[in-house]
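# I need the structure of the sequence given here:
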Amino acid sequence: MRDIGNNNCKVGKTSFLLTFLLLISCLCFSQTKYNLDFFTTHNQFYLCDSAFTGTTGDTSFWNKDAQMARLGNTEDIIGIKVASFGHVKAELNFLHTADTEKDFGKYEHVVEGSVKLSSCIMEILNFPDTKIILKAIVTPGRYRVRIYSYAIKNVNPEEDEGTDHYKITLWPAEDRERKVLKAFKE
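Reported below is the predicted structural model:
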């Protein structure tokens, strides 16, 4: 388990100025996109607040409903279930408003969840060593997270490589309910 730090967004004068400039630059764009290509294990990775206090180790996090939804969550951590055992290929998009995509025809599974990001930093972590794959500065608040999964149908879940790919969108929203918008039929 790593040190979770505190939930305050405290930075020095130089860091504050850099953070402020980064936040202003982010507001000037309609969205920010990151391409992710990394290794994890056990068919999962995490999107969380950098000062998360939730735990993924109890049976309620990856319960039957979470497994079916391909999304586990606590207040400040989302677990994303992937088809291949190790290699993750994904894109992450920060949006200013709700994701409006409604045609899910090219995806095999689409699910939404919620995460509270309080520390000003969102992270993508692999599993089980929680290596930081991505750090992004965010405005503190609650975010809606939508995960689109595609090319997952014929992936062997015990092999490191697969054809699976993921698109993740994040936007400010208060809705906390996990919702499966399109269910994968195994």
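# When you work out contacts or count neighbours from here on, use the C-alpha atoms and nothing else.
Fine.
# Is it correct that Phe39 is in contact with Ser84?
No: Phe39 sits out of contact with Ser84 when judged by C-alpha atoms under 8 Å, with a separation of 10.1 Å.
# another one to check against the first:
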Amino acid sequence: MKFHLNFTTDYGQFYISDKTPTGSTGSENFWTDQAFADKLAVEKNILGISIANDEGKVKCLLEILNSKSLTNDFSSFDHVVEASIEIKSGVLQVIDCPSSEIEMETKIENGEYRVRVYSINLESAYSENTKDSYKVEMWKEGYAERIVLKRYLG
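Next up is the predicted model:
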């Protein structure tokens, strides 16, 4: 399944979440210094994705894959990070911040998923014509800690 998302958010973030997360985006464990550096916050059943532009424009392709992503050449991406999320409600949501508007909702099989976030064109994020965009891939996989596969140093 593919979803092309185009919406606005605030505070440089949006969320990928189970419909009924037990974790909180307000938790002191969510946007830690490490989460900011890694551009991905993790709590129970919810992930926070950091965006770079000040205008809050989110251009994102979300793909739910049948198996692990085969992408292993990250040269066309600025930053790549992965983390795990557990879906318990059978519903996946993409939510803006801070009003918690549901930007996308779909039924999904319950279980543990790996989520990989690719950040693209981050150097343009603070220009007049922002071109930063994000690609998110999800596939079923057991829990693993957050890991940065390519770090943006700009």
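# more neighbours, Phe39 and Ser84 of the first structure?
Here Phe39 of the first structure and Ser84 are compared on neighbour count by other C-alpha atoms under 10 Å; more neighbours surround Ser84, at 25 against 18.
# Quick one: map the more buried one onto the second structure.
Using TM-score structural alignment as the criterion, Ser84 of the first structure maps onto Asn53 of the second structure.
# Map Lys2 of the second structure across to the first structure for me.
In the first structure, the residue equivalent to Lys2 of the second structure is Lys33, according to TM-score structural alignment.
# Its match: which element?
Lys33 of the first structure belongs to strand 31-39 when assigned by DSSP states H and E.
# which residues in the first structure form strands?
For the first structure, the strands defined by DSSP state E cover 31-39, 44-49, 71-73, 77-81, 87-95, 109-117, 121-125, 132-137, 141-150, 165-172, 179-182.
# Make CSV from the ones you listed and add distance to Thr59 of the first structure to it.
Listed next are these as CSV, based on distance: least, C-alpha to C-alpha, whole Å:
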stretch, distance to Thr59 of the first structure
strand 31-39, 24
strand 44-49, 15
strand 71-73, 10
strand 77-81, 13
strand 87-95, 24
strand 109-117, 18
strand 121-125, 20
strand 132-137, 24
strand 141-150, 22
strand 165-172, 25
strand 179-182, 20
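# Of all the helix elements in the first structure, which one is longest?
In the first structure, with assignment by DSSP state H, the single longest helix is helix 13-27.
# Buried ones in that helix, by neighbour count?
Of the residues in helix 13-27 of the first structure, those scored as buried under the neighbour-count criterion (16 or more other C-alpha atoms under 10 Å) are 19, 26.
# State the distance from His4 of the second structure to Ser133 of the second structure.
Distance, His4 of the second structure to Ser133 of the second structure, using C-alpha to C-alpha, to the nearest Å: 11 Å.
# sorry, that was for Met1 of the second structure
19 Å.
# which of these two has more neighbours?
Neighbour comparison, Met1 of the second structure and Ser133: the larger count goes to Ser133, with 22 against 9 (by other C-alpha under 10 Å).
# and the residue mapped onto that one from the first structure, what is it in contact with?
Superposed on the first structure with TM-score structural alignment, Ser133 of the second structure falls opposite His165. His165 of the first structure sits next to 88-90, 149-152 when contact means C-alpha atoms under 8 Å, 6 or more residues apart in numbering.
# mind redoing it with 7 Å?
89-90, 149-151 (C-alpha atoms under 7 Å, 6 or more residues apart in numbering).
# Quick check: closest non-adjacent residue to Val155 of the first structure.
Taking C-alpha to C-alpha, 6 or more residues apart in numbering as the measure, Val155 of the first structure lies nearest to Gly162, with 5.4 Å between them; neighbours along the chain are not counted.
# That should have said Phe36 of the second structure, apologies.
Sequence neighbours aside, Ser50 is the residue nearest to Phe36 of the second structure in space, at 7.5 Å (criterion: C-alpha to C-alpha, 6+ apart).
# pretty sure that neighbour is touching Asp38, no?
No: proximity of Ser50 of the second structure to Asp38 does not meet the contact threshold set by C-alpha atoms under 7 Å, at 8.7 Å.
# just to revisit the earlier point, distance from the chain centre to the strand holding Lys33 of the first structure, please.
Relative to the mean C-alpha coordinate of its chain, strand 31-39 of the first structure is positioned 11 Å out (C-alpha atoms, centre = their mean, to the nearest Å).
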